[in-house]
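Student: Mind looking at a prediction? Sequence and model below.
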Amino acid sequence: MSYRQIDTPALLIDNKILNRNIDAMQQYADEHKVDLRPHTKTHKMAELAIKQKKAGASGITVAKTGEAEVMAEAGIDDIFIANQVIGRAKVERIRKLSESINVSFGVDSIYSVKEIDEVFEGADKKAEVLIEIEVGEKRSGIIEEDDFIELLDAVKDSMNVRFKGVFSHDGHTYKAASVDELKALYDESSTRTLHFADIARNHGMACEVVSIGSTPPFVLGFELPEGITEIRPGTYILMDGSQANVIGTNDTCAATVLTTVISKPTSERVITDVGAKGLTQQHRKVGLTATAGLGKIAGFDDVHIDGMFDEHAIINNQQFSDQVEIGDKVEVIMNHICPVSNLYDKAYLVENKEVLEEIEVAARGKLQ
């Protein structure tokens, strides 16, 4: 059927753009001779993760244990949880996963190492951990070198935990005001990650993996410094309005939300049937990724959602209003794809205005 027959709101994925994005990032990784371990929190779809693996990805990244379980059930056997996993119940689930797949996860505290060591007592193989390095995002991760060495010693002294390497996330690059500033932040982040890898090596604990991640530096084609072994971009596969602003085009945006015009109460106000429950109210305020409004209307110049209620999008644009009628369907390029994927049970894969298949958002709601 034509995708215009789909009931709305609905999450759409353009098949041609999707495949082009997958191939482009894999080519980038291959050219730089590093592993690509895409972050699947962007789409939460096992079918898309399998596509990424078939294209050459070494494994996948997830954010939560529940996501790892869904992806493992789908047959993906090499998974990194790029997050601190705190709580015996979650660590016990990882131990169970480790019986059938290769799974590793993040730590940044001695508390975590001790808990993991206890839970993995008697397991057939050790828990594999990477230490997160804070590189400027002001989120989780090790900051001080002394704390890093103490954490290395805690892992070394444990009986059931194996040190696999270090990882970082340079999410603060999203706030860069220019490509030059983004490049400087990326270089600083990469250098800091490699510095901690050197500390570990000099401490007798070589890093099998030195992993960095975020989409902007890679879609901009920045060089990778020697010593990086793995990259973990996520958004690149579907892209979104904020990331598209970095490269100055919406041509790589594979995902949109289809929505129906349901009301035109004034000559310029247009209301559609998707609100915060289908798009979120996220937007970026500064830097290259800054967005105007709460979503772009695809195919219309400078038309965006001005306001939002739970189930209503508000567009105030006279020219747009003159071009659409009640019952028409339009597509929204969301500001941030990752939380939007988590709002839908399924996505429609489309090509040449026809629906190819429905894809289950299998990891939707897997927050634990």
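Tutor: Received, thanks.
Student: C-alpha from now on. contacts and neighbour counts both.
Tutor: Fine.
Student: Show me what the helix or strand hosting residue 70 is packed up against.
Tutor: Assigned by DSSP states H and E, residue 70 belongs to helix 65-73. Counting by 3 or more Cα pairs under 8 Å, 6 or more residues apart in numbering; DSSP states H and E, the packing neighbours recorded for helix 65-73 are helix 46-54, strand 78-84, helix 88-98.
Student: and the comparison structure, right after this:
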Amino acid sequence: MKKNQLDTPSLLIDREIMMDNIERMQSYANKYGVTLRPHTKTHKMPALAKLQVDAGAKGITVAKVGEAEVMAENGLNDIFIANEIVGEVKLNRIKKLAETIDISFGVDSIEQCETIEKVFSDSQKQAQVLIEIEVGENRSGVIEESDYIRIVEYIKNCSHVNLKGIFSHDGHTYKAKDLEECRELYNAAQKRTLHFAHLAQELGCPLETVSIGSTPPLMHDFGVMEGVTELRIGTYILMDVSQGNAIGTYDRCAASVLTTVISKPTSERVITDVGAKGITMQSRSQGICATTGLGYIKNYGVHIDQVYDEHAIIYNEEFRNQVTVGEKLEIIPNHICPVCNLYDHAYLVSGDEVVEEVPILCRGKLQ
């Protein structure tokens, strides 16, 4: 089948670009002697996760327990949940997974650890946890050294919880005003993460894993500091408009949404059949990843101006005169991660040929 024979909207993935992205990032990790643990929340597809592992990734990262369960069911056996896992229901699910795979997850409070110790008290395996360190994104993670020390000391005295390592996410690099600031933020985040690793060492708790990562700085050769053991990144495999803006090209954007022109009601307005339910309404307002509009139309150099639930609107007279009702276009999304979660399957394409239909098995696994 040719890709233009697909019904719309459809999620497309250029196989060659994707494989090149996988190989490039694996080579980057190999260059610096660290392991790669891709964050699969970007694509939510076990089939793509297996490609990343086959290329050399040590294991994978997920965001939710439900994603971990699906990935495990499909043969992935080394999984880190890069999130604080709270509550006995979820912890019991992790305990069940730990019977058959290597699984670890995030913590940032003693309250969590108290519940983990209780839930895993009847398990043959200790819970494997990593403490999250806040490095500037202003999200979750330990901020104060005193809090970190208390958590480390608490875990040291646990019988059923093992401190495997620490992790951080320098997501604030997306908002860097230029590449030099991106480098500075990335380096500061590494230094802060390593400082907490050294604190653990001083407390008699050496760490197996010191995990960092976000896509923008790792698309440039900013290096990896000694002491970091793992890169944990996601968007690089498919890329999107925001990441393309950060590197100055959309040539490495593997994913797009195929859509059909359904109306040209005025001399400048074009409407296609995908809206917020197929490309989201996401945009980025500042920094190297800042976006224009709500999606980029490949080969035409125009952006989507407005979306409704099921409609994308472009206001551009020249573009309106170039396309016809019924014509199919490709949109590069601003942010690919939530877009993948909107589709039941993606189509791998090579040139104009559809070569495989890939189920998005982790779609909707939010618990």
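Tutor: Ah, there it is. What you see is a predicted model; the values in this text were computed from it and never measured.
Student: What's the TM-score once they're superposed?
Tutor: The TM-score (TM-score structural alignment, normalised by the length of the second structure) is 1.00; 367 aligned residues with a Cα RMSD of 0.5 Å.
Student: Serialize the helices and strands packed on helix 65-73 of the first structure to a markdown table and add fields for distance to residue 22 of the first structure and mean neighbour count.
Tutor: What follows is these, written out as a markdown table (distance: least, Cα to Cα, whole Å; neighbours: other Cα atoms under 10 Å):
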| stretch | distance to residue 22 of the first structure | mean neighbour count |
| --- | --- | --- |
| helix 46-54 | 6 | 19 |
| strand 78-84 | 18 | 23 |
| helix 88-98 | 27 | 18 |
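Student: Can you say which of those is nearest to residue 238 of the first structure?
Tutor: helix 46-54 (10.2 Å; Cα to Cα).
Student: got CSV for the helices and strands packed on helix 65-73 of the first structure, with distance to residue 66 of the first structure too?
Tutor: Shown next, in CSV, are those (distance: least, Cα to Cα, whole Å):
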stretch, distance to residue 66 of the first structure
helix 46-54, 12
strand 78-84, 10
helix 88-98, 9
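Student: so which of those gets nearest residue 171 of the first structure?
Tutor: The closest of those to residue 171 of the first structure is strand 78-84. By Cα to Cα, the value is 13.3 Å.
Student: now the helices for the stretch 251-367 of the second structure?
Tutor: 276-279, 317-322, 336-340 (DSSP state H, counting those that start in this stretch).
Student: Relative to residue 215 of the second structure, which of those is closest?
Tutor: Using Cα to Cα, those put helix 336-340 closest to residue 215 of the second structure, at 12.3 Å.
Student: Quick one: average offset of that closest one versus the first structure, please.
Tutor: On superposition with the first structure, the mean distance recorded for helix 336-340 of the second structure (mean Cα distance after the TM-score superposition for the first structure) is 0.3 Å.
Student: Which helix or strand contains residue 104 of the first structure?
Tutor: Short version, using DSSP H and E: residue 104 of the first structure is in strand 102-107.
Student: go on, residue 180 of the first structure?
Tutor: helix 179-202.
Student: residues making contact with that helix?
Tutor: 133, 135-136, 145, 149, 152, 165-168, 170, 172-174, 176, 206-207, 210, 212, 217, 222, 225, 227-228, 246, 288 (Cα atoms under 8 Å, 6 or more residues apart in numbering).
Student: mind redoing it with 6 Å?
Tutor: 135, 173, 176, 206 (Cα atoms under 6 Å, 6 or more residues apart in numbering).
Student: just the buried members of the residues you listed?
Tutor: 135, 173, 176 (16 or more other Cα atoms under 10 Å).
Student: list the contacts for the second one?
Tutor: Yep, that's residue 173 of the first structure we're talking about. Here residue 173 of the first structure is in contact with residue 182 (Cα under 6 Å, 6+ apart).
Student: same thing with residue 363 of the first structure?
Tutor: Here residue 363 of the first structure is in contact with 44, 67 (Cα under 6 Å, 6+ apart).
Student: how about the strands in the stretch 151-300 of the second structure?
Tutor: Chain-ordered strands for the stretch 151-300 of the second structure, with DSSP state E, counting those that start in this stretch as the definition, fall at 161-168, 209-212, 230-231, 255-263, 269-272, 296-297.
Student: Using JSON lines, lay out those strands together with distance to residue 93 of the second structure and mean neighbour count.
Tutor: Shown next, in JSON lines, are the strands of the stretch 151-300 of the second structure (distance: least, Cα to Cα, whole Å; neighbours: other Cα under 10 Å):
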{"stretch": "strand 161-168", "distance to residue 93 of the second structure": "16", "mean neighbour count": "23"}
{"stretch": "strand 209-212", "distance to residue 93 of the second structure": "23", "mean neighbour count": "23"}
{"stretch": "strand 230-231", "distance to residue 93 of the second structure": "26", "mean neighbour count": "24"}
{"stretch": "strand 255-263", "distance to residue 93 of the second structure": "32", "mean neighbour count": "23"}
{"stretch": "strand 269-272", "distance to residue 93 of the second structure": "42", "mean neighbour count": "23"}
{"stretch": "strand 296-297", "distance to residue 93 of the second structure": "40", "mean neighbour count": "22"}
